[in-house]
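Novice: show me how the following folds:
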Amino acid sequence: MKLTTHIFLDLLGVGELLENITTVVKDRLGLNPRRDCRQLAGKTAIVTGGNAGVGLATADALLRSGANVVLACRSAERGQSAAKQLAASTGCVGDSGSTVLAASDVDPPAAPRVMVELLDLASLASVRQFVQRWAASGRQLDLLVCNAGIMCPPERVETADGFELQFQSNYLSHFLLANCLVKHQQSLRRQQQAQRRRRGRGGETDCGETTRPLRVIFLSSMTHFGADLATTLADVPQSRTGWHSFQSYCNSKLCTLLAAKQLDRLFVRNAQLAAHGAAGAEAPPPASTMMLQRDVAVAVHPGLVDTFLARNYFKQSVPRPLRPLSDPFFEHLFCPYLLRSPEAAAQTVLYAATAPAAEVGGQYCGTSPHVSKHSAAAGDPVLAEHLWELSAHLCQLGPSELLD
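Specialist: Okay, here's the model as predicted:
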């Protein structure tokens, strides 16, 4: 890696930390208000990596808002432990085993429910298995939070699928998960509409029954400003040439942001087509109403958060001989006081989950929370489409499996 690139990435890290400290001060002073999430009551959410860190805090906040939550975790043991913790702290109903509710269990319980499902993002096969189980359940999905990820491992790791670990765990598997779940959601809606037509109600649109909007949230990062995809996209999935841990992390986070934007473009187009098609129906809903109720994809930067992932990253940034001195500093001072709490970070996720579609659709939401500026590369629709097509190829998605 060029020296200038090293310097830029270092300065980017300093800039992110300074921005984060400002956000922490606002968090502690109560200047970042908590979201009113009553609209999520009775909805169903999947949170990848929901057993720890920001994912666990997000699951906690969703349950307190009345939503049912599926913790999609790599470890069944850690997932069940998190579910018990959430059940104890929120009063929700915890399932004793894995997993997704059966198709016959269509009415949510009086109290929200927390469930656990196995999902290993380092395995595309695991993602497909998860989707198959979800599709078999017949459940409606309202919110997908693509939260889980890996941050700067000390050595390059290649998954069994042949991809660099951060690229697959942070981005590619989430791309496959979101694509397949949205595709299933569309199929489910068509089935519901067909059933309504058979009941002689085809001219009506009941948003509560057939058009409950889906929201997909990808966790990105301010570090996407340090990504380099324009010239190295072909090498990014494997990163065999000149691998650098932090550069690879930056690349993966730009990919998640580009995916959110591309997915939202597809959602907008489909909503416009649906509105145009409804124009010939008797008493069709206004096109503006359909756009307000449309599916939404959005990217979120929760900030530098006090989690095991962040603590481990900062500790490893110091030469090993100095760690006996630096570890206590990071453990007791730097991380607790200069990084955001997971609970505060979850509020940024909830902002993306509940703000109006016109406000956050296809946007990059920063820590405060609010819609923030992103890099020029993140706003490049040609790059986003190229990445989307490459990702479909890497996941071996056929034309009938890929969203369009």
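Novice: going by C-alpha atoms from here, please, whenever you check contacts or count neighbours.
Specialist: Noted.
Novice: ok now do residue 92, which residues does it touch?
Specialist: With contacts defined as CA atoms under 8 Å, 6 or more residues apart in numbering, the neighbours of residue 92 are 63, 86, 111, 112, 113, 114.
Novice: got the residues you listed as JSON lines, with distance to residue 154 and secondary structure columns?
Specialist: Output for the contacts of residue 92, formatted as JSON lines (distance: CA to CA, whole Å; DSSP: H, G, I helix; E, B strand; the rest coil):
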{"residue": "63", "distance to residue 154": "35", "secondary structure": "helix"}
{"residue": "86", "distance to residue 154": "32", "secondary structure": "helix"}
{"residue": "111", "distance to residue 154": "43", "secondary structure": "coil"}
{"residue": "112", "distance to residue 154": "40", "secondary structure": "coil"}
{"residue": "113", "distance to residue 154": "38", "secondary structure": "strand"}
{"residue": "114", "distance to residue 154": "34", "secondary structure": "strand"}
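Novice: quick check: the farthest pair among these?
Specialist: Of all pairs drawn from the contacts of residue 92, the widest gap by CA to CA lies between 86 and 111 and measures 12.6 Å.
Novice: out of the two, which sits in the busier spot?
Specialist: Applying other CA atoms under 10 Å to residue 86 and residue 111 shows that residue 86 carries more neighbours, namely 24 against 18.
Novice: run through the strands of this protein in chain order.
Specialist: 44-48, 68-73, 93-94, 113-118, 143-146, 215-219, 296-300, 364-366, 370-371 (DSSP state E).
Novice: any idea how far residue 271 is from residue 90?
Specialist: Computed with CA to CA, to the nearest Å, the distance linking residue 271 and residue 90 is 36 Å.
Novice: ranking the strands of the chain by burial, who's on top?
Specialist: Per-stretch averages of neighbours, counted by mean count of other CA atoms under 10 Å, single out strand 296-300 among the strands of the chain, with a mean of 31.
Novice: now do that strand: distance to the chain's middle.
Specialist: Relative to its parent chain, strand 296-300 has a centroid offset of 8 Å by CA atoms, centre = their mean, to the nearest Å.
Novice: okay, angle between it and strand 215-219 too, please.
Specialist: An angle of 20 degrees separates the directions of strand 296-300 and strand 215-219 when computed by axes from the mean of the first three to the mean of the last three CA atoms, to 10 degrees.
Novice: what does strand 296-300 rub up against?
Specialist: Against strand 296-300 from outside (CA under 8 Å, 6+ apart): 213-221, 256-257, 260-261, 263-264, 267, 348-349, 352, 357, 360-367.
Novice: following up with a second sequence; could you model it the same way so I can compare the two?
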Amino acid sequence: MESPFERQEHRRVMVTGTGGLGLEAAKTLAELGATIIIAGRDQAKGEAALNEIVSHAPSAHADFELVDLASLASIRAMVQRQLDDGEPLDVLINNAGIMSPPQRRLTVDGFEAQFGTNHLGHFALTLGLLPLLRKSAAARVVHVTSIAHKFGQLDFADLQNERNYKAGIAYCQSKLAVALFARELQRRAEASEWSLQSMAAHPGFATTNLFAAEQGARSFTTLFSTRVLAPLLGHSAQQGSQPIVFAAASPAASGGKLYGPTGFMEMKGLPGECTFARTAQDDETSARLWTESERLVGMSL
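Specialist: This is a model prediction of the structure:
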């Protein structure tokens, strides 16, 4: 069967996250010929990811970049290393994230951990890397959101969930913010006539370690999700990564769109175009979130 993806020789791709969806997407893109940069906060996990990529695609070129998306200082340091190197960046996949820590946590800079990592960390990273993305003749930024964005609401008076933290609600908010960012970056790229496309992707119900990372491997949520729901409704991390690869490497993908599984309730199936939640299509909200995010991270275009 002919691949729906274009070959990626001579394209540099940065993927945040050293496991799960990000690693699976990186393996596929390496197989397509891309030069891969895996970015994560754990050196040992990064090196293990590089070994797995090279094992999957022996001719792959892959490097690791140390960055903690919960630390603006770490993001600035990594961005500066990339800027000093000066090589164009063709694809940025904003994938890394955390899901539903039971207790409210803060990032190094005092943001609620899910909003701070899933959205603000990637917002700062993307703005910092824009000079290298704009060096590319056809850059793409892929923002990994979730079906959960459809249940999210943004409360600008309490973006950090200080008043009444509920883990699932905060997660949905963070993934709605990711979707809004994807659309707003596309709008600004078009207005500025940049050769850059910004799109979102979601994995459906993919079996990853997100639940176990925060809830614990033996928690009810983890066990119910992985042993009951996943076999019925979900698919593997490799299958869940395919909408991300589609957004990054398919000639059929275009800016401002959302890609995900096209099967039952977008839980699993072949990758294709999906529909953003109505809340993610509000241009006034996306513009306001952009302005507030600039203020919070201390960066702007």
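Novice: what about residue 355 of structure 1, neighbour count?
Specialist: Counted with other CA under 10 Å, the neighbours of residue 355 of structure 1 add up to 15.
Novice: repeat that for the one 3 residues further on.
Specialist: The tally of other residues near residue 358 of structure 1 (other CA under 10 Å) stands at 13.
Novice: give the contact list for it.
Specialist: Counting by CA under 8 Å, 6+ apart, residue 358 of structure 1 makes contact with residue 292.
Novice: likewise residue 174 of structure 2?
Specialist: Residues counted as contacts of residue 174 of structure 2 (CA under 8 Å, 6+ apart) are 114, 115, 118, 119, 149, 152.
Novice: and of the residues you listed, the nearest to residue 130 of structure 2?
Specialist: Minimum distance to residue 130 of structure 2 across the contacts of residue 174 of structure 2 is 16.3 Å, recorded for residue 119 (CA to CA).
Novice: the closest one pairs with which position in structure 1?
Specialist: Matched across to structure 1, residue 119 of structure 2 falls on residue 171, judged by TM-score structural alignment.
Novice: where's that match relative to residue 150 of structure 1, distance?
Specialist: When CA to CA is applied, the distance between residue 171 of structure 1 and residue 150 of structure 1 equals 10 Å.
Novice: who has more neighbours, the two?
Specialist: With other CA under 10 Å as the criterion, residue 171 of structure 1 and residue 150 differ in neighbour count, and residue 171 comes out ahead with 30 against 15.
Novice: give the aligned equivalent of residue 77 of structure 2 in structure 1.
Specialist: In structure 1, the position corresponding to residue 77 of structure 2 is occupied by residue 129, as judged by TM-score structural alignment.
Novice: what is the burial count for that match?
Specialist: Residue 129 of structure 1: 13 surrounding residues under other CA under 10 Å.
Novice: what lines up with residue 392 of structure 1 in structure 2?
Specialist: Counting by TM-score structural alignment, which is the criterion used here, residue 392 of structure 1 corresponds to residue 294 in structure 2.
Novice: swap that for residue 255 of structure 1, please
Specialist: Mapped onto structure 2 by TM-score structural alignment, residue 255 of structure 1 lines up with residue 177.
Novice: tell me the contacts of that match?
Specialist: Going by CA under 8 Å, 6+ apart, the list of residues near residue 177 of structure 2 reads 115, 119, 149, 154, 280, 289.
Novice: quick one: which of those residues is nearest to residue 238 of structure 2?
Specialist: The shortest distance between residue 238 of structure 2 and any of the contacts of residue 177 of structure 2, using CA to CA, involves residue 149 and amounts to 21.4 Å.
Novice: my read is that that closest one contacts residue 179, right?
Specialist: Yes. Taking contacts as CA atoms under 8 Å, residue 149 of structure 2 lies within contact range of residue 179: 7.2 Å.
Novice: the two: which has the busier surroundings?
Specialist: residue 179 (31 against 24).
Novice: quick one: the more buried one from residue 40 of structure 2, how far?
Specialist: Residue 179 of structure 2 sits 22 Å away from residue 40 of structure 2 when distances are taken as CA to CA.
Novice: any chance of the strands of structure 1 in JSON lines, plus distance to residue 4 of structure 1?
Specialist: Supplementary listing: the strands of structure 1 in JSON lines, determined by distance: least, CA to CA, whole Å:
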{"stretch": "strand 44-48", "distance to residue 4 of structure 1": "35"}
{"stretch": "strand 68-73", "distance to residue 4 of structure 1": "38"}
{"stretch": "strand 93-94", "distance to residue 4 of structure 1": "51"}
{"stretch": "strand 113-118", "distance to residue 4 of structure 1": "42"}
{"stretch": "strand 143-146", "distance to residue 4 of structure 1": "32"}
{"stretch": "strand 215-219", "distance to residue 4 of structure 1": "27"}
{"stretch": "strand 296-300", "distance to residue 4 of structure 1": "28"}
{"stretch": "strand 364-366", "distance to residue 4 of structure 1": "27"}
{"stretch": "strand 370-371", "distance to residue 4 of structure 1": "30"}
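Novice: for structure 1, which residue is closest to the average position?
Specialist: In structure 1, the residue lying closest to the centroid (CA atoms, centre = their mean) is residue 146, at 2.2 Å.
Novice: what do we get in structure 2 for it?
Specialist: Alignment note (TM-score structural alignment): residue 146 of structure 1 maps to residue 94 of structure 2.
Novice: ok, its match - contacts?
Specialist: Residue 94 of structure 2 sits next to 15, 16, 122, 141, 142, 143, 144 when contact means CA under 8 Å, 6+ apart.
Novice: ok, it to residue 278 of structure 2 distance?
Specialist: In terms of CA to CA, residue 94 of structure 2 sits 22 Å off from residue 278 of structure 2.
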